[in-house]
Structure formats: C-alpha cells, structure tokens
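Participant: got a sequence here, can you build the structure:
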Amino acid sequence: MILKLPTTPSFRLDNKTALIAGASSGIGLACAVALADAGAEVVLASRNIEALQKASDAIQLKGNSVEAVQLDIADTDAIELFFKNQKPFDILVNSAGMGRHSPSLETSTEDFDEVMDVNLRGAYFLTQAVARGLIKAKKPGSLINISSQMGHVGGVDRAVYSASKHAVEGFTKAMAIEWGGHQIRVNTICPTFIRTALTQSTFDNPERKKWIEEKIKLGRAGEVEDIMGAVVFLASEASGMITGSALMIDGGWTAD
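Facilitator: Model (predicted):
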C-alpha cells in the first residue's frame, strides 16, 4: 500500500483580485509586483496618480493584469465612494503610510493628526470596506496591513509613528477574531528599516544608520525584495491557518 502524502498548499493567486494601497513606490509597489507575479489581478491605489500610472505600465509590460486608481485612504468619503461600484477584493495589502518623526516633546498636533489619519484611521476603514465586500459576497479573503517593527517596540523620535503602528496591530487582532467565522484572515507584516526613497534621509544620518545596523542582527538593512515572499505567503492558501498574527521581517531587531 502506497503511503498517502500530504499535499503542499498552493502559493499561486490565480483568479484572485488584490487591492494594494500605497502601491506607487517602495514596499507597496514591491507587494503589487509579487502578487501579480503569483497570478493575481492587481489594483494599484495611491494619491500620486502619475507615479501610479508608471508603476502600472511597468507591471503590464510583464504581461500581468493591472489597474491603477487614485485613492487617498485618509479620506473616508473617498473610500466609501470607491467601494460603491467595486466587486469584492480577495486580497488587501494596505501599504499606505507616513511618518512625521520628531522628539516626543516637540510633537505638533498637526503632525500627530496627519500620521494617524493615514496610518490608523485610513488603514482601519480601508480594511473594514474590503471586509464588508467579502462578507456581503460570502467569500473568504486575506487582508494584510503593512505595519512595522515599531508596532512592537519604540524608537527615538518615533513616538507618534510607533503609536499608530501599535494601534494597527491591535485592530488587526480584533478584526481577525470578529471575521474568522467568515473565513476572512487579517494579519500584519512588520518590516524593519527598508531602503526606499522615503527612508533614504534616515540612512543618510550617520547616527541613525549606526543605530539601525547595531539593532538588526543580520547586519544589514532590509530591501523591498525581503517583503515580497512574505506577502505572497500571507495572501495565499499556504497561510490558510494564520490570522491575527504579525509576521516580523526585522532581521532579528525584536528578538531581544
């Protein structure tokens, strides 16, 4: 009698539609490329429609299915309007985010509100909107919020940013509990410092660069490619029993 072996779950995303917010550059763009390469139809969303169109054109040249839409997730009315005529998305990757770094004694209310409007309020209501569509259609789904290692630790000049990402970790766990019965999984990806155009100023600061290199046990900063395999994993059936979790991509930063 031949032993029946387990079947390896598929990492493919064929016939799935993914919405990627913050997809015009950096981590968001990398996630869009990874999901498209895995077979998903990707919808790229961002405030910067010009950069978004360039990203869309490049993905399309690879032979992948892609659409670009202008969307500011800090505008909840815009989110509601966008989802009025949308079919349900099987996958959400919310990579839209921002930072206004300063010593906590110098934080302005304007900087605080701007960060929270995108990183927390926008992320919350975008995740809610995608889940509503899935529940109405009685479909399963995978919702992924790009959080940060700073959602688990603190950092110099990053009190507001850390607060926003700790909050994302909290609502992700609560939503995972509420929507598990609908077979909707909700998780976060928590990168360390990733080299992008937006983080270059941090790496240009010798003191900050030294701090980063000392904290990352693997001895190097992250690259956007380090996120790509993780997002495909969480979006696919290969992670079918994972929800309410935070996938750390931090080179061991939080292992201490």
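Participant: contacts and neighbour counts: CA atoms only from here.
Facilitator: Noted.
Participant: closest to the centroid, which residue in the protein?
Facilitator: Nearest to the mean C-alpha position of the chain, by Cα atoms, centre = their mean, lies residue 146 at 2.7 Å.
Participant: shouldn't it be in contact with residue 188?
Facilitator: Yes - at 5.7 Å, residue 146 counts as touching residue 188 under the criterion of Cα atoms under 8 Å.
Participant: and the closest residue in space to residue 183 that isn't next to it in sequence, how far from residue 132?
Facilitator: Spatial nearest neighbour of residue 183, excluding adjacent residues (Cα to Cα, 6 or more residues apart in numbering): residue 140 at 4.8 Å. The spacing between residue 140 and residue 132, counted by Cα to Cα, to the nearest Å, is 11 Å.
Participant: before we compare anything, build this one as well:
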Amino acid sequence: MVAGERFDLTGKTAVVTGGSKGLGEAISLTLAEAGANVLAVARDPVALGELAARHPRITSWTADILDPRFAEALAEHDVDILVNNAGTNTPLLMTEVTADVLDQMLNLNVRSAYLVAQAAVRSMLRRGGGGAIVNITSQMGHVGSPRRTVYCMTKHALEGLTKAMAVELAPQGIRVNSVAPTFIETPMTAPMLADPDFRQFVERMIPMGKTGQPQDVADAVLYLASSAAAMVTGTSLLVDGGWTAQ
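Facilitator: Take a look at the predicted model:
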C-alpha cells in the first residue's frame, strides 16, 4: 500500500460533533477530502448548510448532542469513525465558578462525550466491530492552568476515558485515541487571544512561539482515523507546539 492510500477513507462514514465551525469545520472538510462521507453535527443549521455546500460528501445533521434522542439516533447509524469534538470553556477563577457553569461544562465536555461515544460503539459492535474514535481533548488534559480548573478537569476526564475505552474495545477492533491541541485560532479562543497580554503569555509558553491553526488538528485526526494508525490506540496525540514538553 502506497503512502497516500493509508490515509484514504473512501467508503467510511464519519460523524463529527461540533462540526460546523472552528476545529469541527476543518476536521469535517479534511475527512471528506480523504474520501469519507461526513455527518457534521451542530445546533446551527445555517453554519452547517454553508459547510455542507463546500463539499459534496458532507451532510449536515442539526442536533443538540445533549438531547438523549441524538445518542439514540446515532446508535442506529452506520458509524465507522467518530470525532468527539463538541466542547466549551468558560475561563474563571475557581472561587468565581458557579454551579451552573460547572454543570454546563461537565454536561457538554464529559457527559455528552461519553454518551455519544457509547452510541458510536453500539453502532460499530452491531456491525461486527472495527472503527476509530477520536476524542478532542486539550493540552489542558495533561497539565493545569489558572482560570481553567473546570476545563482541565473535564479534559483530564476525557483522556482517562480514551485509555479505558481503548483497552476495553481493542479486542473488537475499535481503536480509541485523543488529539490534545494547544491554543488554536478558532471562534472559541478568539476572545481570549484578543487580549495582548494573554496572547503573549500563550506564545511564550509554546516553544514554537506561535498558536496553532485548525488544520493542524484536522491533520492529526485524519492520521488517527486512518489505517496509517492501525496499531495506535489508547494514546493522546499532543498538537501543542511543545507546551507540555517543558
């Protein structure tokens, strides 16, 4: 098999949550360009429609992944690849975190990610096993940082889930990995990086001296979803410019 063929996803169905903007947009387009039929999931039908118009193999799926009906519907689809990308962050000092903020982040970043992964696994097992799951975590799933106690907690949880799923599902041929980005230029990080002092802090913490781009993450996802990573499971691919290497 030549190098390019190892990244060929022709005939595979990939589901990308949070699929309409930022990382999800880049991941959806990259998987589609590699040949996958992509179901991009998000709550914004307009953004999804604009994304679907950019590639014939992208289909929009307007849904709230917090709704139990979404997981039920997902389990009935034929899923070969799941990219668990939906998530949020509300940076606050620990003393300022309200119960509502805590619950919101736990529900989206952890609870829904678990239930979506569970539904995808049920789909894969129903068809005899095999498949790839990529959880989008964060470098903050490996380290700590001020004003990110809840975010770090949720991403550490996803890293643990990745490892446990990988061990449990390896006998069924299902690979589970995570991609852990540093600060990437997306709509979610734009307000944070608009602060010159914060951007300077981020770029100082990254040995490569720059923030990442969505395509950097999408390329890592493509690798883990493809046969090029056939012997890779239970690991976290850090796309962090060296932040956690220090």
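Participant: just the TM-score for the two chains, thanks.
Facilitator: Here the TM-score for the pair of chains, by TM-score structural alignment, normalised by the length of structure 2, is 0.96; 245 aligned residues with a Cα RMSD of 1.3 Å.
Participant: picking up where we left off before, count the neighbours of the residue nearest to residue 183 of structure 1 for me.
Facilitator: Counted by other Cα atoms under 10 Å, the residues lying close to residue 140 of structure 1 total 19.
Participant: in structure 2, what residue corresponds to it?
Facilitator: Mapped onto structure 2 by TM-score structural alignment, residue 140 of structure 1 lines up with residue 130.
Participant: residues contacting its match?
Facilitator: 80, 124, 172-175 (Cα atoms under 8 Å, 6 or more residues apart in numbering).
Participant: just flag the most distant two among those.
Facilitator: 80 and 172 (13.0 Å; Cα to Cα).
Participant: and these two? Which one has more around it.
Facilitator: residue 80 (25 against 14).
Participant: where's residue 86 of structure 2 relative to residue 148 of structure 2, distance?
Facilitator: Here residue 86 of structure 2 is placed at a distance of 17 Å from residue 148 of structure 2 (Cα to Cα).
Participant: those two: who's more crowded?
Facilitator: Shown here are residue 86 of structure 2 and residue 148; by other Cα under 10 Å, residue 86 has more neighbours (22 against 18).
Participant: now the more buried one: how far from residue 46 of structure 2?
Facilitator: 17 Å.
Participant: what lines up with residue 46 of structure 1 in structure 2?
Facilitator: When structure 2 is aligned by TM-score structural alignment, residue 46 of structure 1 is paired with residue 42.
Participant: residue contacts, that match?
Facilitator: Neighbours of residue 42 of structure 2 in contact, by Cα under 8 Å, 6+ apart: 17-20, 48, 60-65.
Participant: can we see that at 10 Å?
Facilitator: 16-21, 24, 48, 60-65, 86 (Cα atoms under 10 Å, 6 or more residues apart in numbering).
Participant: of the residues you listed, closest to residue 71 of structure 2?
Facilitator: Taking Cα to Cα as the measure, residue 65 is the one of these closest to residue 71 of structure 2, at 7.2 Å.
Participant: helix, strand or coil for that closest one?
Facilitator: The three-state label given to residue 65 of structure 2 by DSSP: H, G, I helix; E, B strand; the rest coil is coil.
Participant: quick one: the strands in structure 2?
Facilitator: Here structure 2 has its strands, by DSSP state E, at 13-17, 37-42, 58-62, 81-84, 131-136, 174-181, 236-239.
Participant: so what does the longest one touch, helix or strand wise?
Facilitator: The reference is to strand 174-181 of structure 2. strand 81-84, helix 112-126, strand 131-136, helix 149-169, helix 214-225, strand 236-239 (3 or more Cα pairs under 10 Å, 6 or more residues apart in numbering; DSSP states H and E).
Participant: can you rerun that using 8 Å?
Facilitator: Identification of packing neighbours for strand 174-181 of structure 2 by 3 or more Cα pairs under 8 Å, 6 or more residues apart in numbering; DSSP states H and E yields strand 131-136, helix 149-169, helix 214-225, strand 236-239.
Participant: of these, which approaches residue 97 of structure 2 most closely?
Facilitator: Nearest to residue 97 of structure 2, of these and by Cα to Cα, is helix 149-169 at 8.3 Å.
Participant: what's the matching range in structure 1 for the closest one?
Facilitator: Going by TM-score structural alignment, helix 149-169 of structure 2 sits over residues 159-179 in structure 1.
Participant: just the buried positions in the matching stretch, please.
Facilitator: Buried positions in stretch 159-179 of structure 1, judged by neighbour count with 16 or more other Cα atoms under 10 Å: 159-169, 171-173, 175-176, 179.
Participant: with structure 2 superposed, average distance for that stretch?
Facilitator: After superposition onto structure 2, stretch 159-179 of structure 1 sits on average 0.5 Å from its aligned residues (mean Cα distance after the TM-score superposition for structure 1).
Participant: contact partners for the nearest residue to residue 49 of structure 2 once chain neighbours are set aside?
Facilitator: Nearest non-adjacent residue to residue 49 of structure 2, counting by Cα to Cα, 6+ apart: residue 60, 6.4 Å away. Listed by Cα under 8 Å, 6+ apart, the contact partners of residue 60 of structure 2 are 39-42, 45, 48-49, 51-52.
Participant: out of these, who's the most crowded?
Facilitator: Neighbour max across those (other Cα under 10 Å) = residue 40, 29 neighbours.
Participant: returning to what we had before: right, and the strands of structure 2 - which one's nearest residue 198 of structure 2?
Facilitator: Taking Cα to Cα, strand 174-181 is the member of the strands of structure 2 nearest to residue 198 of structure 2, at 17.2 Å.
Participant: the closest one vs helix 149-169, what angle?
Facilitator: Angle, strand 174-181 of structure 2 to helix 149-169, by axes from the mean of the first three to the mean of the last three Cα atoms, to 10 degrees: 160 degrees.
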